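Visitor: Just the structure for this:
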Amino acid sequence: MLLSTGGYFRWIISLILFLGIFCNYMLRIHIDFAIIQMVGNGTESKYPQYDWTPLEKSWVLGSYFYGYILLQVAGGRFAEIYGTKIVLGVSMLSSVVITFLIPWLASLSPWAVVAVRILQGLFLSPTFPSLPPFTVKWSPITDRSKFVSITQSGGVLGPILTFPLCGLIMDHAGWEMVFYITGAISLVWCLIWAIFVSDSPETNRWISKSEVDFISAGREQLVARKELELEGKAEPNLVQIFVRMIVSRSVWVVMSCDFAYCWGLYALLVMGPTFVEFISLESGKQLTYTENALLTTLPFLAQFIFCQIFGFLSDYLVEAKHWHRIKTQKLFVTLELLPPAVTTIAMGFITTDPLLCIIVMTAGFAFTGACGSAQIQNIFLQAPNRAGTFLGISNGFGNFAGALIPVICNWLTHGSLGLEELTGWRIFFASATVFYVVACILFSFFAVDTQQPFDTFYVDKSHRNNKNGEMTHNSA
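Guide: Down below sits the predicted model:
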């Protein structure tokens, strides 16, 4: 059972992190829904509205990701060196301040919002890369999939609650209050994070000694800094690690899965409210903001449920049925990518019935909840010591999708191609199918489960400089 062994405080930590990821998503996606009322849809409103063009709107929606991709690798490395508590804490607090400023900046210019959203993305970019160093310290390997599934599903809860919350606020108080309320909720989380969380069980004042011993005995061996110093070795710099990772085929396999997952995710997360508004107007069924939000969140609710199921099933297959971990990960990558590959094409051809379209969308997207038991788990096998840097590379590459999606969607549906808007939407969603299938094939044939040389590479301090002044290295 979940809480029957070793103690329960690590699960409280996982819950706090779960809520933190929820707040993180709330801060990044509130504008995806609020912008519907900010720019209006041809109807009168008692709240401020702006005459932004489709191009300006696409830039506002995509600008977050231009900043978000910049500190992915550095953020993971910072967490490995300085700890997740300070990296994630500063990241979230900075984003809260920016959220409070958005309503004022929107009154100035859409490009003021673009600028500040790039900055917000920059601050939040270390979020997910900062998690692996924290995860390997707080979870024994027998609980790893459950711990990851719980924490990662906070990102799924984000749209489940944020979109309906935004809809209610916009129906009763206007879009400006969306930013003030979501910012205040996130600020409360920052206080909880500062009080109860530490970077490892050994340094936490709230946990029992018996649970510390249980976690310590159950996690894989990590290279300690003091051990390195005794052996005359030191950590290489970020550039050295990055180069070794980026030329590794096994890293690119994981990166392909992250890109495919993010393309499908952001297609719904960023453009989902706009798409639901489009199909509702096409069918002649005008929806309130709250109704739009509830329909948009159905796929994420299903993903949240499946994420928990897959997390427990993954640990069960490995521990009880003795499945090899790479075999389990390949199974869950297949479940994660192939069902939505089918439904993303299908939904573009049933737009005359919004409810049926959303049901089909939900049926496929639910399976993406397997990501916490799929390629993310593979990162821990390849790089237990540098999982943060690895995830930074992979997540940064994946989130290029978020930067591209609003611009490409606008180009297909309102651009210079001369396509009917419905045809543009169909092509847009079909592109996700291509990425899903290609990534699934790559992982099935080329994924590995052994610790890679880039994770065991260290600088020899005693021979840091040879007689020619060149740095020498070795692997441990």
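
Visitor: hey, let's count contacts and neighbours off CA atoms from now on
Guide: Will do.

Visitor: L131 and G388 touch, don't they?
Guide: Yes - between L131 and G388 there is a contact at 6.8 Å, judged by C-alpha atoms under 8 Å.

Visitor: Now for these two: what residues contact both?
Guide: The contact sets of L131 and G388 overlap at G76, A79 (C-alpha atoms under 8 Å, 6 or more residues apart in numbering).

Visitor: Between the two, which has more neighbouring residues?
Guide: G388 (32 against 27; other C-alpha atoms under 10 Å).

Visitor: Quickly find the element holding the more buried one.
Guide: helix 387-398 (DSSP states H and E).

Visitor: Show me what that helix is packed against.
Guide: helix 72-82, helix 131-138, helix 249-269, helix 375-382 (3 or more C-alpha pairs under 8 Å, 6 or more residues apart in numbering; DSSP states H and E).

Visitor: and it with helix 249-269, angle?
Guide: Using axes from the mean of the first three to the mean of the last three C-alpha atoms, to 10 degrees, one finds that helix 387-398 and helix 249-269 are set 50 degrees apart in direction.

Visitor: Which elements pack onto the helix or strand following helix 387-398?
Guide: Using DSSP H and E, the helix or strand that directly follows helix 387-398 along the chain is helix 400-414. If you count contacts as 3+ C-alpha pairs under 8 Å, 6+ apart, helix 400-414 packs onto helix 54-68, helix 249-269, helix 421-446.

Visitor: Proceed likewise with the subsequent sequence, for comparison:
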Amino acid sequence: MDHQSPSRKAPGLCSLRYSLALLLHFCNVAMISQRSCLTLTIVSMVNSSAPQGVPNASTSEHLDSIKNPVYNWSPQTQGIILSAIIYGMPFAQIPMGYISGLYPIKTVTSLGLLLSSLCNMLVPLAAEQGESLIIACRVVQGLSQGTVMVAQYTVWSKWAPPLERNRLTSVSVSGNMLGPCISLFATGFISQSLGWPVVFYIFGAGGCALSLLWFLLFYDDPAEHPWISLSEKEFITSSIVQVSSGGKSVPTKAIIKSLPVWAISLCCFAFSWTNTIMFMYMPTFLRAKLLINTREVRRRAGRLLTPLPPQNGVLSGLPYLLGWVFGNLAGCLADFFLARKILSLITIRKLFTTLGLLLPSLFSVSLLHPGASHLSTVACLMLASATPSFCTAGMLINPLDIAPRYYGLVKGITILFGIIGGLISSTLTGIILNQDPESSWLKIFLLMAALNVTSLIFYLVFMKVDVQDWAKELQQIRL
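Guide: I've put the predicted structure just below:
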């Protein structure tokens, strides 16, 4: 594929393509906020500072119970409810990756976000009906979010000029990091002032509005967009090799045998493994290493006894914010290196994949140093959680290089590997912590580092940036 810049110039940050990237960014913010807000509100949903059903309860207590209903869910039930959204995601990856190459991305993405938003707004009602309904609601929400996760990547196969793919992708995908940060800061305030059900209504309504905007403003082909300028249309269409969307059979065997696909998939497995450990078990590690009980802080905030203290809010939200910064920085640097011909495309992919997998390994192993101060421990933990975002300009966008026609399908395969990695890492880490509390973190971080390094070596050896032979067929028959 030709990665040289065309002679014509088009408007940059004020262009339609950057506006669409920003809109998709906020769509991801809404979607991930919907996914993560339950992790905080569930504390209010199952705990109360006053006994329920007391005959002489005050009027204020009665009103608070109406504003914040409480349910008798066991810890096991709470765990199932929280993880139910993950159950639906694996089933969406490969089928939706294939469908996104056949049906309009505009429809697939907007309907997926709309369904997720409606499910989010139904959570309070489903909770009243029983845990089975809320679990089913979360599974459907996971299925719809998995659809958006895959379909959105296909947008840039037609909208992103080669020298801007990294920036446009990083802008849109970085919403996945900003979403939990916003959810973390906003959920406590909304719950305290309006009640926890309003959290789901606000994030759900926001998602519905964004899905409508996406449906109205986005067109699959820039040549068909009614509001795009002529100069930008010519710039995009002349920069991108247009691929056919005809109904040819998928080269399944070739994809399965493709070493570059396996290289990307293994890195996605390691990437998700690292992210899951860092974000799910950061409070556990801080409590064990520094005796900082962030769970108790969140429990108190959930009981509406006191707002989340500022220093703990920053401690919980800073990794997401840093990840958002690093992801956008990686995209800008990658396009800068490519446009100035400082580095080749293959070197850029290898560089940012190396940074995204090797730096978390180094920072996490540094956490085990016995003489580390509290400040250095927190700094290393933040960086270990945020630096995987460098992969945004590395292996996460690599499927677009090797198979633009089957980008959605290949991306679905790699995301599926990532989901599996996250599920295994969360389960295995819990088992290690329960069985061997004394040396558990040594095993956890060394295993994570070994997996990252092994996957990285495989990637550096077998990765490619040229369109693979099995992905060229439809391009060759294009008129």
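
Visitor: what's the TM between chain one and chain two?
Guide: Here the TM-score for the pair of chains, by TM-score structural alignment, normalised by the length of structure 1, is 0.83; 443 aligned residues with a C-alpha RMSD of 3.2 Å.

Visitor: that older thread, what span of structure 2 is the helix holding G388 of structure 1 aligned with?
Guide: Aligned by TM-score structural alignment, helix 387-398 of structure 1 corresponds to residues 407-418 of structure 2.

Visitor: Centre of the chain to the matching stretch, how far?
Guide: Offset of stretch 407-418 of structure 2 from its chain centre (C-alpha atoms, centre = their mean, to the nearest Å): 13 Å.

Visitor: likewise stretch 187-194 of structure 2?
Guide: Centre to centre, stretch against its chain (C-alpha atoms, centre = their mean), the figure for stretch 187-194 of structure 2 is 24 Å.

Visitor: and it, how far from structure 1 on average?
Guide: Stretch 187-194 of structure 2, aligned to structure 1 and superposed, deviates on average by 2.8 Å (mean C-alpha distance after the TM-score superposition for structure 1).

Visitor: Show me which parts of that stretch are buried, residue by residue.
Guide: By neighbour count on 16 or more other C-alpha atoms under 10 Å, the buried set for stretch 187-194 of structure 2 is T187, G188, F189, I190, S191, Q192.

Visitor: Just the ones in helices from those, please.
Guide: Among these, the members found in helices (DSSP state H) are T187, G188, F189, I190, S191, Q192.

Visitor: For Y103 of structure 2, state which of these is nearest.
Guide: Checking these against Y103 of structure 2 with C-alpha to C-alpha, the nearest one is T187 at 35.9 Å.

Visitor: counterpart of the closest one in structure 1?
Guide: Counting by TM-score structural alignment, the partner of T187 of structure 2 is C166.

Visitor: And the residue most central in space within structure 2, how close does it get to N328 of structure 2?
Guide: Nearest residue to the geometric centre of structure 2 (C-alpha atoms, centre = their mean): N176, 4.1 Å. Distance, N176 of structure 2 to N328 of structure 2, using C-alpha to C-alpha, to the nearest Å: 12 Å.

Visitor: Ok, I415 of structure 2 next?
Guide: Distance from I415 of structure 2 to N328 of structure 2, by C-alpha to C-alpha: 20 Å.

Visitor: Could you do G246 of structure 2 as well?
Guide: 34 Å.

Visitor: repeat for S19 of structure 2
Guide: 15 Å.

Visitor: Those two - which one has more neighbours?
Guide: N328 (24 against 15).

Visitor: which non-adjacent residue is nearest the alignment partner in structure 1 of the more buried one?
Guide: When structure 1 is aligned by TM-score structural alignment, the residue opposite N328 of structure 2 is Q308. Residue nearest to Q308 of structure 1 in three dimensions, not counting chain neighbours: S149, with 6.0 Å by C-alpha to C-alpha, 6 or more residues apart in numbering.

Visitor: any idea what that neighbour aligns with in structure 2?
Guide: Match for S149 of structure 1 (TM-score structural alignment): S170.

Visitor: How many neighbouring residues does its match have?
Guide: S170 of structure 2: 28 neighbours (other C-alpha under 10 Å).

Visitor: measure C267 of structure 2 to S244 of structure 2 for me?
Guide: Distance from C267 of structure 2 to S244 of structure 2, by C-alpha to C-alpha: 29 Å.

Visitor: Give me the more crowded residue out of those two.
Guide: Taking neighbours as other C-alpha under 10 Å, C267 of structure 2 and S244 compare with C267 leading, 30 against 16.

Visitor: Could you pull up the residues touching that one?
Guide: M395, N452, S455, L456, Y459.

Visitor: Map the third one across to structure 1 for me.
Guide: Matched by TM-score structural alignment, S455 of structure 2 corresponds to A439 in structure 1.

Visitor: my guess is W214 of structure 2 contacts T107, does it?
Guide: No - when contacts are counted by C-alpha under 8 Å, W214 of structure 2 is not listed as touching T107 (9.1 Å).

Visitor: the more surrounded of those two?
Guide: W214 (21 against 17).

Visitor: And that one, how close does it get to P162 of structure 2?
Guide: Distance from W214 of structure 2 to P162 of structure 2, by C-alpha to C-alpha: 23 Å.

Visitor: and if you look at P180 of structure 2?
Guide: Distance from P180 of structure 2 to P162 of structure 2, by C-alpha to C-alpha: 30 Å.

Visitor: Quick check, F306 of structure 1 in contact with F365.
Guide: No - counting by C-alpha under 8 Å, F306 of structure 1 sits too far from F365 to count as a contact (9.7 Å).

Visitor: Give me the more crowded residue out of those two.
Guide: F365 (29 against 19).

Visitor: what sits against the residue mapped onto that one from structure 2?
Guide: Aligning on TM-score structural alignment places F365 of structure 1 opposite S385 in structure 2. Neighbouring residues of S385 of structure 2 by C-alpha under 8 Å, 6+ apart: T274, N275, M278, F279, P319, Y320, G323, P360.

Visitor: Compare those residues and tell me which is most surrounded.
Guide: Among the contacts of S385 of structure 2, P360 has the most neighbours (other C-alpha under 10 Å), with 29 neighbours.
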